[in-house]
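1. Pasting the sequence and the predicted coordinates here, then a few questions.
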Amino acid sequence: MKKYFSITIILALILILSCEKDDICLENTTPNLVLKFYDINNDTLAKPVTSLTVWANELDTIYLDKPFDSIIIPLDFNLNKTNYKLVSNKIVDTIYFSYERNDIFISRSCGYKTIFENIEIDSFTNNWIKGFNINNTIIDNDTTAHINIYH
């Protein structure tokens, strides 16, 4: 009887020690690009956009119909460029972003995240967007505006 009890205790210890800790990803994932909209006549005054449709090839379309002064959009982490069409009041503008990607290993549960570096606007049409200013060329968080858009 003691023999079976000892074997049961040893097997229970082996099972307990062989269990792995649950890995839960608590880190931030790949950051998005934050665009903030400003008045072309006063570059310090945020100017809300009342209606906006945003889309890029291979990415979901974003519809916004309430006034807002900033948006968060993803960049393509498989390519070094992303083109977005922004439609306001049925007027279309296209912005061409280019960047370098830097993949960083976070952990086994989170995997990798991509940091976008040296972001540039290669070109844009100026139908309703009149200008821009790049505040930060490194996209490593999505808490502050990276690019100001003037309209």
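-> Nice, I can see it.
2. C-alpha only now, for contacts and for neighbours.
-> Will do.
3. Just give me the residue right at the centre of the protein.
-> Centroid-nearest residue in the chain, with CA atoms, centre = their mean: Asn32, separated by 1.8 Å.
4. ok, structure two:
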Amino acid sequence: MKKFVSILLLFTFGLSSCEKDDICDANTPTTPRLVITFYDDIDPTTPAPVVNMTVKGQDQENPIIFNKNATDDNQYYVNASTVSIPLRTDSDTTTYEFTYNASGTGRNTDILTFRYTRESIYVSRACGYKMNYILDQAAPVVRTDPDGVNWMLNINVLNRNIVSEDETHINIVF
């Protein structure tokens, strides 16, 4: 009987020294993307889809992939009223070229630079860190128009604190 109790105690102590696996749960919040909703200037109260828009980072060779199932240039086009784009985690600015109707005639590009401060937040040992952003108060979005014709008519910052992707941060009327 003493042997059985000794083995049981040894087994119990052995199990108690095990560490749980360091696996980051898929539901753990990660670095949020900037959420932009587009509105048509005819009815600026109802979201409207853009037409074959591409979003390309400054000094990037290819635009952001919005359609992972496509294998040709269609993978870069977005035809939705809301897009989510990543901000840089290694800089306080991110610049993107937004090209409206990128696949056809009437193609028009506006360049937006987003200015912000970064806040690094420790999530867990398994997940590491995530980044939250706060858009600058004075000039969070700076627009440059290389062709002299803006397709974006009005840019409105709704929420400067970018801590989740559950809400729109910027509205753009086009």
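-> It's in. Here the structure is a predicted model, which is why all the values come from computation and not from measurement.
5. What segments of the first structure are strands?
-> Counting by DSSP state E, the first structure has these strands, from start to end: 33-39, 42-46, 52-55, 62-64, 70-73, 81-88, 91-107, 111-124, 131-134, 147-150.
6. Tell me which residues touch Ile134 of the second structure, please.
-> Each residue near Ile134 of the second structure by CA atoms under 8 Å, 6 or more residues apart in numbering is listed here: Tyr116, Thr117, Arg118, Arg160, Asn161, Ile162.
7. Trace it over to the first structure, please.
-> Alignment note: Ile134 of the second structure maps to Glu117 in the first structure; criterion TM-score structural alignment.
8. Ok, which of the strands of the first structure comes nearest Ile10 of the first structure?
-> Taking CA to CA, strand 91-107 is the member of these nearest to Ile10 of the first structure, at 32.4 Å.
9. Against Pro86 of the second structure, how distant is Val51 of the second structure?
-> Distance, Val51 of the second structure to Pro86 of the second structure, using CA to CA, to the nearest Å: 21 Å.
10. ugh, typo on my part, it should be Val35 of the second structure
-> Remark: distance between Val35 of the second structure and Pro86 of the second structure (CA to CA) = 9 Å.
11. wait, doesn't Asn32 of the first structure sit right on Asn141?
-> Yes - using CA atoms under 8 Å, Asn32 of the first structure is in contact with Asn141, at 7.1 Å.
12. before we move on, the earlier item: quick one: which of Val35 and Pro86 of the second structure has more around it?
-> Val35 (20 against 13; other CA atoms under 10 Å).
13. still on that earlier bit, excluding covalently adjacent residues, which one is nearest to the match of Ile134 of the second structure?
-> Closest residue to Glu117 of the first structure apart from its sequence neighbours, by CA to CA, 6 or more residues apart in numbering: Ile138 at 4.4 Å.
14. what's Ser88 of the first structure in contact with, if anything?
-> Val49, Thr50, Ser51, Leu52, Thr53, Trp128.
15. Output those residues in CSV; the columns should cover neighbour count.
-> Shown next, in CSV, are these (neighbours: other CA atoms under 10 Å):
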residue, neighbour count
Val49, 20
Thr50, 13
Ser51, 15
Leu52, 20
Thr53, 16
Trp128, 16
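16. Nearest to Ile9 of the first structure among those?
-> Proximity of those to Ile9 of the first structure (CA to CA) peaks at Thr53, which lies at 63.7 Å.
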